[in-house]
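A.B. asks: just need the structure, nothing else, for what follows:
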Amino acid sequence: MNTAVSNLVPAPDPGRCPVCGQPNGCAMAVERAGGEPQPPCWCTRASFSAELLARIPAAARGKACVCAACAGASRLVVAGTSRRCEGA
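C.D. replies: You can find the predicted model right below:
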């Protein structure tokens, strides 16, 4: 087996959350993919906890947005509740 090929990691899908794998609803990814202008993405107005950002695989950092469910769940976890996104 060629180890160089077996060690390849697929490129992250910019339309899927790198934490849970669900669609992330990123307007910027939609615009890049289709060329159709989009309104500002929800993520440009969101804040993300350091704990959530640390869970993003290195290969996906800066390439795929976290979904609103994971962002919201992370805020609740930071606030002390137990709700988590699917990728937890």
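A.B. asks: when you work out contacts or count neighbours from here on, use the C-alpha atoms and nothing else.
C.D. replies: Fine.
A.B. asks: longest helix anywhere in this structure?
C.D. replies: In the chain, assigned by DSSP state H, the helix with the most residues is helix 68-78.
A.B. asks: please generate a structure for the following sequence too, so the two can be compared:
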Amino acid sequence: MTQIKAVPWDDWTIAVPAFLAMTLMAFTYSITVGIGASVIAFVLVKAAAGKIREVSPLLWIVAALFAAYFALNPIQQVLNVK
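C.D. replies: All right, here's what the predicted structure looks like:
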């Protein structure tokens, strides 16, 4: 828990994804869900704040892959595919 002190809570573009990672990992018992949601949130928050240049192209790809990962199960349920 001492690592939480190192998060710059005054910078909301860092604090929001960090908070999501911590809470989702704790409540879903899934590291994948926590990291995936925080990567997507980081990319979206940086883009919304006008700081797109701070996000590397590789992180955009990782965020897109996590978005596909999260969308896969609902799409399969709608299409009745296993």
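A.B. asks: give me the TM-score for these two chains.
C.D. replies: The TM-score (TM-score structural alignment, normalised by the length of structure 2) is 0.30; 45 aligned residues with a CA RMSD of 4.5 Å.
A.B. asks: just the buried residues of the longest helix of structure 1, please?
C.D. replies: For helix 68-78 of structure 1, the neighbour count (16 or more other CA atoms under 10 Å) marks 68, 69, 70, 71, 72, 73, 74, 75, 77 as buried.
A.B. asks: the second one and residue 50 of structure 1: what is the separation?
C.D. replies: Counting by CA to CA, to the nearest Å, the gap between residue 69 of structure 1 and residue 50 of structure 1 amounts to 16 Å.
A.B. asks: for the fourth one, same thing?
C.D. replies: Here the criterion is CA to CA. By it, residue 71 of structure 1 lies 11 Å from residue 50 of structure 1.
A.B. asks: ok, the last one next?
C.D. replies: The gap separating residue 77 of structure 1 from residue 50 of structure 1 is 12 Å, by CA to CA.
A.B. asks: end-to-end on stretch 46-59 of structure 2?
C.D. replies: Start-to-end, stretch 46-59 of structure 2 (CA to CA) is 12 Å.
A.B. asks: what's the helix or strand for residue 68 of structure 2?
C.D. replies: helix 57-79 (DSSP states H and E).
A.B. asks: repeat that for residue 30 of structure 1.
C.D. replies: Assigned by DSSP H and E, residue 30 of structure 1 belongs to helix 27-34.
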